[in-house]
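Participant: with the input below, show me the fold.
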Amino acid sequence: MAWTQNPWRMLASIGLIVAAFSASAADNALHFDGANDQVAMPVPAALAAANSFSTTVWIKPDSLPTAARVFFAQTDTSNFVTLLMSTSGAILGYVVNGGATVSTRSTDAVTAGAWNHVAMTWDASTSTVALYINGVLQPSMPGGASSTGTNGLMTIGSRTDGAQSFPGSMDRFDLFNRVLTASEVTTAKAGCQAPAGASNSYAFDQGNAGGNNAGQTSLPDGAGGNDGTLQNFALTGTASNWVASDVTSQCSYAVGGTVSGLTGTGLVLQINGGGNASISANGAFSLSAVPYGATYTVSVLNQPTSPAQSCTVTNGSGTVSGPVSNVAVVCTAVAVPPVAAAAAIPTISEWGRYLLTALMAAFALFMHRRRSRANR
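Facilitator: Sure, this is the predicted structure:
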């Protein structure tokens, strides 16, 4: 009934719903200004140090400050969990359980201006904390003691009292109430997908990237309902705001290999029916990137000419689990068919010559008599 009475109002409502869905479905991240931005929420039950847990997160630092907190969950000064990024880019993980501190420091450093995957696991049964940087388990190295903040709070992007702010973007922060295996962490980094069973999951997909997001002040928890609240963000422009994320591009890998035997011109390779690449010389080549877990097929679109060659591909198909560099393209000359010898001109025998002479003489006599009659 409402449709027939006011169709334009209903169309407008549908447009608003579609717009809202589009905004929430975007692949975004959240940028922290490094001054006072933070996301605050109650301490998740998964981060009780008495129990085993794991965390995974993508971070893209603008710079490497003196000390910056990726997150800090503090029940009290004797029970808290935190990840800290140092000025060298090393990540330090701290678990304080009943006043006892267990810490570790990564030997690998995260890179400013690039997305880095960071994971921490805590095995309560063995009091062991482990760090993974970009899917690589770090050697155990004590990280010392950590400062503390405000009790009964978890913050993303700072210490719980607002100090040690993180400068840069974050995406896909997940918590698990169990110890992730090394394989799960590696797959999470390589496949850009969190392991199953997250107790708390923050996708950072709110807002309009780089737009006016004055009303987008909540960081929803897609698994546990422990939503966070954005504090001190500008929520407009390309900093201190919701921004576009390119995390998924970190999980696509180039497919390539080597070409040998090429002497002609015009060789064109393609991958998965597209992504054409012209090859002009022997040596290494690289084709378009393919997402982790996807299949690929490399083929020859155009064979070389001048001189003509036939190129074949080996190791040309498979499933991407990392960079592919073993595709081999081997070119060989095309065999040119031999030119057929000219047919021999037949010769006339001696009797044949006599016969031909007689025929020519008879023809000449015939023509003479014909002309004679014509002149009478």
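
Participant: could you use CA atoms for every contact and neighbour count after this?
Facilitator: Fine.

Participant: quick check: Asp118 touching Lys60?
Facilitator: Slight slip there: residue 118 is Val, not Asp. No. Assessed by CA atoms under 8 Å, Val118 is found out of contact with Lys60, at 10.5 Å.

Participant: Gly318 touches Tyr296, doesn't it?
Facilitator: Yes. Assessed by CA under 8 Å, Gly318 is found in contact with Tyr296 at 5.6 Å.

Participant: so between those two, which is more surrounded?
Facilitator: A count of neighbours by other CA atoms under 10 Å puts Tyr296 above the other of Gly318 and Tyr296, at 18 against 13.

Participant: compare with the first, here's sequence two:
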Amino acid sequence: MDSLTLQRNYQCDQCGKSFSDSDVYKRHLRIHTGEKPHQCDHCKRAFGRLSSYKRHLRVHTGEKPFQCEQCGDSFTWLSSYKDHQRSHTGEKPYQCDQCGNSFTRLSSYKDHQRVHTGEKPYQCDQCEKAFSRLSDYKRHQLNHTGEKPHQCEQCEKSFCLLGDYKRHLRIHTGEKPYQCEQCGNSFTLLSSYKDHQRVHTGEKPYRCEQCGKSFSSLSYYKRHLRVHTGEKPYHCEQCGKSFRLLNVYKIHLRVHTGEKPYCCELCGKSFSCPNYYKTHLRIHTGEKPFRCEQCGKSFRVSSEYKTHLRVHTGEKPYWCSRCKRLFAWAKSLKVHRCVAVEEESFD
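Facilitator: Predicted structure coming up:
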């Protein structure tokens, strides 16, 4: 008898789909019945397929069978591994039709679409705040619970999310798994690596609609927007002063604490700000990086260089409120005022 004759045909009464294998047919029926015979003993989650159940177990066992040969990162899911590979190849198969931005992951592409649609499907039940991305929503939920289950054993810092905790560990291990093939620079975070790639490509995808300035990094773009909005989110509780940038705020706090972490090894002088420290080092090295193109004179400090340029430009930004006379330098204005006061005293 012909093998095709012996082959049985299993047809689904609900959707009309046909199957040649009885086991496949039975699994298919669970789509309609909702039956999930494979239950996880750890979290009681149930699955319709045995293969899905086995993959789920990796969440509890921590098994990550898919390892990247280039950077050593391991992944629980094959799909996550494939998405990661694109971080090395630079492939971005998902392109937005509206703005042209491309993405390595389908999920990132879908999240991006909501930037244009304004859709925010994930809403918090406690404060009604809405989010366009599920990851942002989950991170926000932990703000209400205060739960930070992942604690660093080295510095005791705690994290809401496992991913944030793992990235933090690289600070202590010094691991920098993302290396630029063009210049050899390595990075701790994938986001930093991607931002760096734009140094070579010249790409600046984040454009300010108010002034037209473009940025290679989303974080730089967001900080720039505060120039226009006037927002200063970092507020000093001791003196009430507010700051636009976090690093400037942290440096300011040292005014109150007296902390000066940057110490010169040559003379022992300490500084609260890294820029002041770098400028100070030039006293010892003799370096004068700011050179006037018109006369060739060089300067150690940027402010001295800018002041010097007025010799050539004729700019006089300081003026006397009494006689309206203009001056190129603040010290000249001060001398002028002192002379005027002395002359008045003799009158």
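
Participant: TM value for the aligned chains?
Facilitator: Scored against TM-score structural alignment, normalised by the length of structure 2, the superposed chains reach a TM-score of 0.20; 125 aligned residues with a CA RMSD of 7.2 Å.

Participant: and the helices in the stretch 51-200 of structure 2?
Facilitator: 78-89, 106-117, 134-145, 162-173, 190-201 (DSSP state H, counting those that start in this stretch).

Participant: for structure 1, what's the longest helix?
Facilitator: helix 350-375 (DSSP state H).

Participant: and that helix, what does it pack against?
Facilitator: Contact partners of helix 350-375 of structure 1 among helices and strands, from 3 or more CA pairs under 8 Å, 6 or more residues apart in numbering; DSSP states H and E: none.

Participant: so what's Gly318 of structure 1 up against?
Facilitator: Thr295, Tyr296, Thr297 (CA atoms under 8 Å, 6 or more residues apart in numbering).

Participant: how close does it get to Thr295 of structure 1?
Facilitator: 6 Å (CA to CA, to the nearest Å).

Participant: what of Thr128 of structure 1?
Facilitator: Counting by CA to CA - Thr128 of structure 1 and Thr295 of structure 1 are separated by 38 Å.

Participant: and Ser86 of structure 1, by the same measure?
Facilitator: 39 Å.

Participant: ditto for Arg373 of structure 1
Facilitator: Arg373 of structure 1 is 95 Å from Thr295 of structure 1, by CA to CA.

Participant: okay, the two: which has more neighbours?
Facilitator: Using other CA under 10 Å as the criterion, Arg373 of structure 1 and Thr295 rank with Thr295 on top: 13 against 8.

Participant: so the more buried one touches Thr319, yeah?
Facilitator: Yes. Taking CA under 8 Å as the definition, Thr295 of structure 1 is a contact partner of Thr319 at 4.2 Å.

Participant: give the burial count for Thr186 of structure 1, as a bare number.
Facilitator: Neighbours around Thr186 of structure 1, by other CA under 10 Å: 20.

Participant: again with Tyr193 of structure 2
Facilitator: 19.

Participant: check contacts around Leu246 of structure 2.
Facilitator: Contacts of Leu246 of structure 2 (CA under 8 Å, 6+ apart): Tyr234.

Participant: ends of stretch 242-252 of structure 1, how far apart?
Facilitator: With CA to CA as the measure, what separates the two termini of stretch 242-252 of structure 1 is 24 Å.

Participant: on that earlier part again, so which of the helices of the stretch 51-200 of structure 2 is nearest Val255 of structure 2?
Facilitator: Closest of those to Val255 of structure 2 is helix 162-173, at 27.0 Å (criterion: CA to CA).

Participant: helix, strand or coil for Leu16 of structure 1?
Facilitator: Classification of Leu16 of structure 1 by DSSP: H, G, I helix; E, B strand; the rest coil places it in helix.

Participant: do Ala340 of structure 2 as well
Facilitator: In three-state terms, and counting by three-state DSSP, Ala340 of structure 2 is helix.

Participant: kindly report the same for Ala254 of structure 1.
Facilitator: Going by three-state DSSP: Ala254 of structure 1 is strand.

Participant: so it touches Ala289, yeah?
Facilitator: Yes. Using CA under 8 Å, Ala254 of structure 1 makes contact with Ala289 at a distance of 3.9 Å.

Participant: those two: which has the busier surroundings?
Facilitator: Using other CA under 10 Å as the criterion, Ala254 of structure 1 and Ala289 rank with Ala289 on top: 19 against 16.

Participant: quick check: Trp3 of structure 1 vs Met10 of structure 1, distance?
Facilitator: Using CA to CA, Trp3 of structure 1 is found at 6 Å from Met10 of structure 1.

Participant: for the two, indicate the residue with more neighbours.
Facilitator: Comparing Trp3 of structure 1 with Met10 by other CA under 10 Å, the one with more neighbours is Met10, at 14 against 10.

Participant: where does the more buried one land in three-state SS?
Facilitator: helix.

Participant: for it, what are its contacts?
Facilitator: So Met10 of structure 1 contacts Ala2, Trp3 (CA under 8 Å, 6+ apart).

Participant: kindly recompute the last result at 6 Å.
Facilitator: Applying CA atoms under 6 Å, 6 or more residues apart in numbering to Met10 of structure 1 gives no contacts.

Participant: go on, Ile283 of structure 2?
Facilitator: Here Ile283 of structure 2 is in contact with no residues (criterion: CA under 6 Å, 6+ apart).

Participant: what's the next secondary structure element after the host helix or strand of it?
Facilitator: Assigned by DSSP states H and E, Ile283 of structure 2 belongs to helix 274-285. Using DSSP H and E, the helix or strand that directly follows helix 274-285 of structure 2 along the chain is strand 290-291.

Participant: and after that next one, which helix or strand comes next?
Facilitator: Strand 290-291 of structure 2 is succeeded, C-terminally, by strand 298-299 (DSSP H and E).

Participant: so which elements touch the helix or strand following that next one?
Facilitator: Using DSSP H and E, the helix or strand that follows strand 298-299 of structure 2 towards the C-terminus is helix 302-313. Judged by 3 or more CA pairs under 6 Å, 6 or more residues apart in numbering; DSSP states H and E, helix 302-313 of structure 2 is in contact with no other helix or strand.

Participant: what residues sit buried inside helix 302-313 of structure 2?
Facilitator: Using 16 or more other CA atoms under 10 Å as the test for burial, helix 302-313 of structure 2 gives Tyr305, His308, Leu309.

Participant: any buried residues in the helix or strand where Val255 of structure 2 lies, and which?
Facilitator: Val255 of structure 2 belongs to helix 246-257 when elements are defined using DSSP H and E. Of all the residues in helix 246-257 of structure 2, those buried under the rule 16+ other CA under 10 Å are Tyr249, His252, Leu253.

Participant: good, we can wrap up now.
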